[in-house]
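Trainee: Using only what follows, build the 3D model:
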Amino acid sequence: MASVCFYFQVHQPPRLKRYSIFDSGDQYFDDARNREILRKVAHRSYMPTLKLLGELIHKHDGQFRVSFSLTGCVIDQLRRFAPEVLEEFKKLAETGCVEFLAETYHHSLSFLYSKQEFLEQVELHLELIDEIFGQRPTIFRNTELIYNNELASFIADTHLFRGIIAEGTEKILNGRSPNHIFDPPDEIDIALLLKNYRLSDDIAYRFSNQSWPQWPLTAEKFAGWINKMNDVEGRMCNLFMDIETFGEHQWENSGIFDFMRKLPSAVIALGDDFKTPGECLDWYDSSDIFDSEEIISWADSERDITAWNGNAMQGSALAEIYGLEKAVKKTGDPSIIEDWRKLTCSDHFYYMCTKYFDDGAVHKYFSPYDSPYDGYINFMNVLDNLKTRLPSDEK
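Mentor: Model (predicted):
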């Protein structure tokens, strides 16, 4: 029997207003634009997807199970602009068939730049998920699946989590299957669940591509691929993707909802099942070591962190924002601290990426700016204003 482990990332960044050097005031975030985008995505993706998942859970008497990681950023926006979506998440939580994961509250790169801020954001996120859904997450996923051995050691030392989700990148696996539980090296006491990026991307990216040799992808065909890997390539198939895969990245007319509607029946008919990440750790033992000294992520073809710190603009912006941490926190001003934390959201640096070709097209799709340079200038203008709110001896 093979177990399908579905995990959906849910995130919306706090997009900035267009802010010039001549602007003043501390209203940095474009509430109108953020509301517009959230409402659009809620209509196309969030609501139909969540309702479908709820129907599948009930149809299959709890045999269908999924997991989510909602950033604090998206929860804050849902509370303000689309509370009905948050209610759907709560309904799913009440089924007992959904597991919520932990991450940094503000979807930040803080682990790379400030371990103290990283830990504070993780604790804030844990409290938020417990408050809203009544769950205390035991599985951690770092922003954009950024991971290395150091992260595993740090997370293990907190004693907060049983496992970490990471990218099953081939440069670390070296020909091994990602469909197992792995351990970090040096007896670090935490388990790793690795994304099967090939099968995940078949749904998330290739589903509607009519030039793809496997198009059209049916539920029966996909379930067959999962079943064939059983025992040969492992006992789990970790399918990790953005929830916007359904209805936003793959439009409704592509057949993506019909595919998802039929998939559980097709999987169960072949004798396979569905488990959440925590349940996978309950059922399966680790089989090998995943030794990643280098930093990996689930972004771009390189599966590294150059999407956020690969050029001088990004490096400068990151150094500036984290360089203000001590002065910001010393103020004790909740509004300044919250604005600063929103500016640590990884999306702001993603918009500054200057990659080209296939990866560059993806970056352009998600960016609200005409160019990476516009993104950098706008961010730095906001940051300059934030500095004016700090005591002069702390800047």
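Trainee: CA only for contacts and neighbour counts going forward, please
Mentor: Noted.
Trainee: residues in contact with residue 218?
Mentor: residue 259 (Cα atoms under 8 Å, 6 or more residues apart in numbering).
Trainee: how near is it to residue 382?
Mentor: 47 Å (Cα to Cα, to the nearest Å).
Trainee: Same question for residue 395.
Mentor: For residue 395, the distance to residue 382 equals 15 Å [Cα to Cα].
Trainee: which of the two has more neighbours?
Mentor: Taking other Cα atoms under 10 Å, residue 395 and residue 382 do not tie; residue 382 has more neighbours (24 against 14).
Trainee: Quick check: the more buried one touching residue 28?
Mentor: Yes: using Cα atoms under 8 Å, residue 382 makes contact with residue 28 at a distance of 6.6 Å.
Trainee: what packs against the helix ranked longest in the chain?
Mentor: In the chain, taking DSSP state H as the definition, the longest helix is helix 115-133. Under the contact criterion of 3 or more Cα pairs under 8 Å, 6 or more residues apart in numbering; DSSP states H and E, helix 115-133 touches helix 83-94, helix 110-113.
Trainee: Packing partners of the shortest one?
Mentor: In terms of contacts (3+ Cα pairs under 8 Å, 6+ apart), helix 110-113 is packed against helix 115-133.
Trainee: Could you check how far residue 214 is from residue 42?
Mentor: 30 Å.
Trainee: Compare neighbour counts for the two and give me the winner.
Mentor: Set residue 214 next to residue 42 and count neighbours by other Cα under 10 Å: residue 42 wins out with 22 against 14.
Trainee: Identify the residue nearest the more buried one in space, chain neighbours excluded?
Mentor: Among residues not flanking residue 42 along the chain, residue 85 sits closest, at 7.1 Å (Cα to Cα, 6 or more residues apart in numbering).
Trainee: Please verify my assumption that that neighbour contacts residue 78.
Mentor: Yes: under the criterion of Cα under 8 Å, residue 85 makes contact with residue 78 at 6.8 Å.
Trainee: any common contacting residues for these two?
Mentor: Joint contacts of residue 85 and residue 78 (Cα under 8 Å, 6+ apart) do not exist.
Trainee: to compare against the first, here's another:
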Amino acid sequence: MPALCLCYEVHEPYRLRRYTVFDMGQNSVYEDDDRNCDALLLTARACYLPMNDLLLKLIRRYGKDFKVAFSISGTALDQFEQYAPEVVDSFKALADTGCVEFVAETGPHSLAFLYSRDEFDLQVKEHCARIKRLFGKKPVTFRNTEFFYNNDLPVALEKLGFKVVLAEGADHVLGWRSPNYVYRPVSTPNMSLLLRNISLSADIGLRFSDHGWNQWPLTAEKYADWCHSVADSAELINIFNDYHCFGLRHSGETGIFDFMEALPAAVLSRKDFRFTTPAEAVKKIEPVGEIDVPEFMSWDDEGRDLTAWLGNDMQKDAIHALYALAPRVRKVNAPDLTHDFERLQTSDHFRYISTKWFADFLSDRPNPFNSPYDAYITYMNVLADFEMRLTAAEETLAATGAATKKTPRAKAPADAGKKKAAPPAKAGAKTRKTPA
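Mentor: The predicted structure is shown next:
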């Protein structure tokens, strides 16, 4: 019985303000609060609230026959709680149905796995605890930032207790094989690997409103037919997309909401099809083989590599400078520094510095900078100020420790600990009898 697995990335970055050398040492407010608030409220109105309402309606209509999964970043949750708490409530309503799985990732939506395994482990554990607090269940499925994946990732995830990992179904990894099955990572045979069907995902995520596409307009019936057509050679069709595709990348006027409302009925018109979540899928479907991914891959649309984030010297300089501070930040353990350090790890900061794909940003995730050089200069100015604060905190910590060591301990009196003799009884005083 083939299954359709829908999983959506929900992520919102905190954008940096124009931060110059004249701000360094004077002002440590790094983020553009007005722009972040405006962007989040727009996205909430256009995408999150109407789409969550639609999914809730579909679950009530189809019950356990319709299911969906989300990977929500910690920075998205921060902005929901800060600017639009009703969005969190709408996700909680979906969680209460029992038809939604919440997939884990790094809270700051970071590239920590490449540069600091300690940082990665800490971020994942904290994010899993937050997801459990909010939505009632600890995640067992993991999706790394930007779908970064290689053989080392599932090894680390298994130690953290995960059972399932999601990755890109890249042609250079699959070869002649299909993404429409469950696989095992070659490095961890006890875990399950689910691979994204690139073509069917992009039909909704990227091409839906493209009038130049030879399949436009895309209807739910046509899309369901494409899924049905691979039934004989598929057990699990993974449609993984950015949640922005609903209402933001493809506006409501394109018919994207109508398409999604009609999709469950079209897919379920064949009785041998069903919807599933990643965790449920691996309980029912056995892996058919192993996948070997020695080099990192991502879901970048061009090379399925890391060049969009780490393709030039500016990007590499920025990220190496950032993670060089990790041991110092964790040692100081100051909440304000830890908070800012994690926010500076968000992958979008490095994507904005890309020279190769600078003009290739999607309309729903525009670059807030005029050039990658502006993005780099701003980021490095912020990082320089952050390091000044970190150094000051280290000096304060060292001075406090030195003062504690130099403070002499008060000497105890010479007779300390000795039992004092009872004073002599006064004349004429009655002697109390000791009870037997």
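Trainee: returning to that earlier point: superposed on the second structure, what's the mean shift for the longest helix of the first structure?
Mentor: Helix 115-133 of the first structure differs from its equivalent in the second structure by a mean of 0.4 Å after superposition (mean Cα distance after the TM-score superposition for the first structure).
Trainee: Next SSE downstream of that helix?
Mentor: strand 139-141 (DSSP states H and E).
Trainee: residue range for that following strand in the second structure?
Mentor: Counting by TM-score structural alignment, strand 139-141 of the first structure falls onto residues 141-143 of the second structure.
Trainee: what's the mean deviation for the matching stretch versus the first structure?
Mentor: Here stretch 141-143 of the second structure, set against the first structure after superposition, deviates by a mean of 0.4 Å using mean Cα distance after the TM-score superposition for the first structure.
Trainee: Off-centre distance for that stretch?
Mentor: 9 Å (Cα atoms, centre = their mean, to the nearest Å).
Trainee: Repeat that for stretch 130-149 of the second structure.
Mentor: Relative to the chain's own centre, stretch 130-149 of the second structure is displaced by 7 Å; criterion: Cα atoms, centre = their mean.
Trainee: Flag every buried residue along that stretch.
Mentor: For stretch 130-149 of the second structure, a neighbour-count test (16 or more other Cα atoms under 10 Å) marks 130-131, 134-135, 138-149 as buried.
Trainee: Same check on stretch 53-61 of the first structure?
Mentor: By neighbour count on 16+ other Cα under 10 Å, the buried set for stretch 53-61 of the first structure is 53, 54, 56, 57.
Trainee: can you count the residues close to the counterpart of residue 78 of the second structure in the first structure?
Mentor: Matched across to the first structure, residue 78 of the second structure falls on residue 76, judged by TM-score structural alignment. Other residues lying near residue 76 of the first structure total 14 when counted by other Cα under 10 Å.
Trainee: in a strand, that's where residue 76 of the first structure is, yeah?
Mentor: No: counting by DSSP: H, G, I helix; E, B strand; the rest coil, residue 76 of the first structure falls outside a strand, being helix.
Trainee: ok, back up a step: can you list the helices and strands packed on helix 115-133 of the first structure in CSV and add mean neighbour count?
Mentor: Shown next, in CSV, are those (neighbours: other Cα atoms under 10 Å):
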stretch, mean neighbour count
helix 83-94, 17
helix 110-113, 18
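Trainee: Redo those as JSON lines? Include distance to residue 5 of the first structure.
Mentor: JSON lines is the format used below for these (distance: least, Cα to Cα, whole Å):
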{"stretch": "helix 83-94", "distance to residue 5 of the first structure": "16"}
{"stretch": "helix 110-113", "distance to residue 5 of the first structure": "26"}
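Trainee: so which of those comes closest to residue 387 of the first structure?
Mentor: With Cα to Cα as the measure, helix 110-113 is the member of these nearest residue 387 of the first structure (19.1 Å).
Trainee: Onto which residues of the second structure does the closest one map?
Mentor: The aligned range for helix 110-113 of the first structure is 112-115, by TM-score structural alignment.
Trainee: ok, residue 160 of the second structure - contacts?
Mentor: By Cα under 8 Å, 6+ apart, the neighbours of residue 160 of the second structure are 121, 125.
Trainee: how close does it sit to residue 112 of the second structure?
Mentor: Relative to residue 112 of the second structure, residue 160 of the second structure is positioned 15 Å away (Cα to Cα).
Trainee: before we move on, the earlier item: show me the common contact partners of residue 382 and residue 28 of the first structure, please.
Mentor: residue 19.
Trainee: residues near residue 368 of the first structure, how many?
Mentor: With other Cα under 10 Å as criterion, residue 368 of the first structure counts 15.
Trainee: Likewise for residue 197 of the second structure?
Mentor: Residue 197 of the second structure, neighbours per other Cα under 10 Å, totals 20.
Trainee: That one reaches residue 169, doesn't it?
Mentor: Yes: under the criterion of Cα under 8 Å, residue 197 of the second structure makes contact with residue 169 at 5.9 Å.
Trainee: and residue 294 of the second structure, what pairs with it in the first structure?
Mentor: In the first structure, the residue matched to residue 294 of the second structure (TM-score structural alignment) is residue 293.
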